[in-house]
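**Q** what shape does this take:
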Amino acid sequence: AHAGVSAQTVSRVANGMGTVQESTKRHVLQAMSDLGYRPNSAARALKLGSFRTIGVLSQTLSSIGDVRTIDEISRHAAEAGYATTLIPVHETRQAEVDRVFSRLQELAVDALILNLEAPQLAHAAAMLPPGVPVVYMDPAAPDADVIIDTDQVGGARQATEHLLGLGHETVWHISGPRSSRPAGRRIDGWREALTRGGRAVPDVLHGDWSVSSGYEQGRILAARADVTAVFCANDQMALGLYRALGEAGRTVPGDVSVVGFDGTDDGRGYAPPLTSVHHEFGEVGRLCVSAALALTRGDPVDPLAVIPTTLVVRDSTAPVH
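**A** Modelled structure (predicted):
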């Protein structure tokens, strides 16, 4: 009544559905502001059968890659008019994982996106709320209907082949945690490139995605004169490697060429700027949300989407002396 339009028009504006002239939309939004009106989400859920909310379970928030992925999921969900409920799984103990999955039974969500590691995925299907569509971010997820993944193997292969192409005899690798499937697939790509090239495959050094772990493993590599090229499984560990090499009096890329993975904006600010495999976080988030919403509508969805990576060459790599 305050806006001078029908209830149906107000509903279309509030729900972001249908076609409303821009001038009418602005008029309705101004009326909502004048009256302090807020849509009642509980009532709307009962009427529409939708909570306009997507649940996101993530194994960790400690790495920049996971944070960027969740940020993009949240952004694309918001653009579609959906909120996100984040449930972090901080521990791998079975009792803690079961507690987290049990909480899902109480949440009002239309769909779920799971960014979990293998131990949690192994029994996820039995614990998930019945009837709620699920999008997985791991190709090893059992009985998954939809999987969104990044070409981890191809990206690692690109990084390694780039270093071999610069004349390095072999490439050392600082990996992520042993339990991490993305880390494992990056090892596969690195090893595949070395094997195809007939090169020696050094022992893997395992970090935990953090700068400090890159530094600790980097100290081992910095002490070896035969190390001339290193592929790090993420950009943060590459930064730790930079420090270790610097402390040992070795330069990048004069003595050691370094490649990271994720292609974060921070890498451009490293000294020297870091060559890195660019991970399309925005596309991952968009496809996860798009698939989740399509499943809620009963629309057909491709069961597997693998997003390609791109090697961004900067100043941290150079031909071997």
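**Q** when you work out contacts or count neighbours from here on, use the C-alpha atoms and nothing else.
**A** OK.
**Q** can you count the residues close to the closest residue to Ile87 other than its chain neighbours?
**A** With CA to CA, 6 or more residues apart in numbering as the criterion, Ile87 has its nearest non-adjacent residue at 4.9 Å, and that residue is Leu57. Neighbouring residues of Leu57 were enumerated by other CA atoms under 10 Å; the total is 20.
**Q** element containing Leu57?
**A** Under the criterion of DSSP states H and E, Leu57 resides in strand 53-58.
**Q** now for that strand, which elements pack on it?
**A** helix 64-79, strand 83-88, strand 111-115 (3 or more CA pairs under 8 Å, 6 or more residues apart in numbering; DSSP states H and E).
**Q** looking at the ones you listed, which is buried most?
**A** strand 111-115 (a mean of 24; mean count of other CA atoms under 10 Å).
**Q** quick one: that one to strand 83-88, angle?
**A** Relative orientation of strand 111-115 versus strand 83-88 (axes from the mean of the first three to the mean of the last three CA atoms, to 10 degrees): 40 degrees.
**Q** which other helices and strands contact strand 111-115?
**A** Contact analysis of strand 111-115 by 3+ CA pairs under 8 Å, 6+ apart lists strand 53-58, strand 134-136, helix 281-297 as its packing neighbours.
**Q** list of residues touching the shortest one?
**A** Where contact means CA atoms under 8 Å, 6 or more residues apart in numbering, the residues beyond strand 134-136 that reach it are 111-115, 144-148, 288, 291-292.
**Q** can you map out the helices along the protein?
**A** 7-15, 22-35, 41-48, 64-79, 94-104, 118-121, 124-127, 152-165, 181-196, 211-222, 235-247, 281-297 (DSSP state H).
**Q** following up with a second sequence; could you model it the same way so I can compare the two?
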Amino acid sequence: MSADLPKDRAPSIRDVARLAGVSHQTVSRVLNDHPSIRETTKARILQAMEELQYRPNQAARALSKGRSRTIGVLTASSAQYGPARSVAAIEDAARRQGYFVDTANLGVADPAAIEDALEHLLDQAVEGLVIIAPQERVFDVLERLDIAVPYVSLQSTGKHDLRALAADQILGARMATRHLIELGHREIVHLAGPQDWNEAEARMRGFLLEIDDADLITNPPILGDWTADFGYFAGQELLRSRDFSAVFAANDEMALGLLHALHDARLKVPGDVSVVGFDDVPVASHSWPPLTTVHQDFDGIGRLAFATLLREMGTGTELPTAPIAPRLVVRGSTGPVPVSRLPLLKRY
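**A** Alright, predicted model coming up:
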């Protein structure tokens, strides 16, 4: 084997693969000490890493010691409050147990970017992974790469629930919708999150289930993008018809944008329209009126994720009792259905 690399960059996993005459997936499996790799192949890859001085043989040293004391976190939504809080809780819990945390953030969640991010984490010889990524395709890539390290997920996908630690998104959405129904609202609109996000789909499902159980007419959910800007835009569009008395938004940011649109239209909340959000971000209690929302314990979920991962790795025992069940927080943005709309409800 011989190395011939540009001098202006460090060697990569693909350089190691090319020099060893294997695929980059095979190099990842060696870095992860996958049992299916033949010793001759492993030796050739480690020799290539030595020749290239690949990350000063960091992964090779970790393999020789058997432990890297490092876990990986793959996230596609680190800019949002909830995932950011969970990552911070994971990092704090890991430090207390003597572990390092390497985080890879997905700017674009296409299969190639997901694979590159996972390979980056495996380059560090991580002992386990926490997945904070919203799309099912992330888990498809995990299975295709045949990653041997344990992993847990903060999102429920319906296919990987044994490894999922997410709060019950469907239950939270049903609680929010039921609250509006119990206040007498019958014309309820749902501002949903992006269609390809598991959490958005689960919250929309919870809304539709509760509406169906109450035998109400279903208004088609409006697909949003989690932002306050979209909430404001959706509010302006909804006000063209005013065929609703309440809105359940799939997150607090869209709900806050909606409150802005209602204020600009000189409508009273909750006198004219009631609004419920989801997540209970810190600013939710300081909006005007303060926002009724579904609270999630993101810190508790992060701590539980790390403790569960330790157990999966064979280094942890008891799991902490974390209050990860969602709960409704009733504030000033919801109230009884407006008297002006009661005659319209007789048709139900």
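**Q** picking up where we left off before, turn the helices and strands packed on strand 53-58 of the first structure into TSV, columns for distance to Gln94 of the first structure.
**A** Shown next, in TSV, are these (distance: least, CA to CA, whole Å):
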stretch	distance to Gln94 of the first structure
helix 64-79	22
strand 83-88	15
strand 111-115	17
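**Q** quick one: closest of those to Pro272 of the first structure.
**A** helix 64-79 (19.9 Å; CA to CA).
**Q** quick one: that closest one aligns where in the second structure?
**A** Counting by TM-score structural alignment, helix 64-79 of the first structure lines up with residues 81-96 of the second structure.
**Q** what does stretch 271-280 of the first structure give?
**A** So stretch 271-280 of the first structure sits over residues 288-297 in the second structure, by TM-score structural alignment.
**Q** now that stretch: buried residues?
**A** Pro289, Pro290, Leu291, Thr292, Thr293, Val294, His295, Gln296, Asp297 (16 or more other CA atoms under 10 Å).
**Q** what do you get for stretch 171-191 of the first structure?
**A** Per 16+ other CA under 10 Å, stretch 171-191 of the first structure contains these buried residues: 171-177, 180-191.
**Q** what do you get for stretch 210-222 of the second structure?
**A** Neighbour count says stretch 210-222 of the second structure has Glu210, Ile211, Leu216, Pro221 buried, by 16+ other CA under 10 Å.
**Q** hmm, back to that, Val97 of the first structure: which of the helices and strands packed on strand 111-115 of the first structure is closest?
**A** So among those, strand 53-58 is nearest, using CA to CA, at 10.8 Å.
**Q** off-centre distance for the closest one?
**A** Distance of strand 53-58 of the first structure from its chain centroid, counting by CA atoms, centre = their mean, to the nearest Å, is 13 Å.
**Q** and if you look at stretch 262-277 of the first structure?
**A** 17 Å.
**Q** re the thing from before, could you dump the helices of the first structure to TSV with distance to Arg268 of the first structure?
**A** Formatted as TSV, the helices of the first structure follow (distance: least, CA to CA, whole Å):
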stretch	distance to Arg268 of the first structure
helix 7-15	41
helix 22-35	41
helix 41-48	43
helix 64-79	15
helix 94-104	37
helix 118-121	32
helix 124-127	38
helix 152-165	17
helix 181-196	22
helix 211-222	16
helix 235-247	10
helix 281-297	17
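**Q** so which of those helices comes closest to Ala140 of the first structure?
**A** Of all the helices of the first structure, helix 118-121 comes closest under CA to CA, at 7.5 Å.
**Q** how about that closest one, aligned to which bit of the second structure?
**A** Residue span in the second structure matched to helix 118-121 of the first structure, by TM-score structural alignment: 136-139.
**Q** which positions in the matching stretch come out as buried?
**A** For stretch 136-139 of the second structure, the neighbour count (16+ other CA under 10 Å) marks Glu136, Val138, Phe139 as buried.
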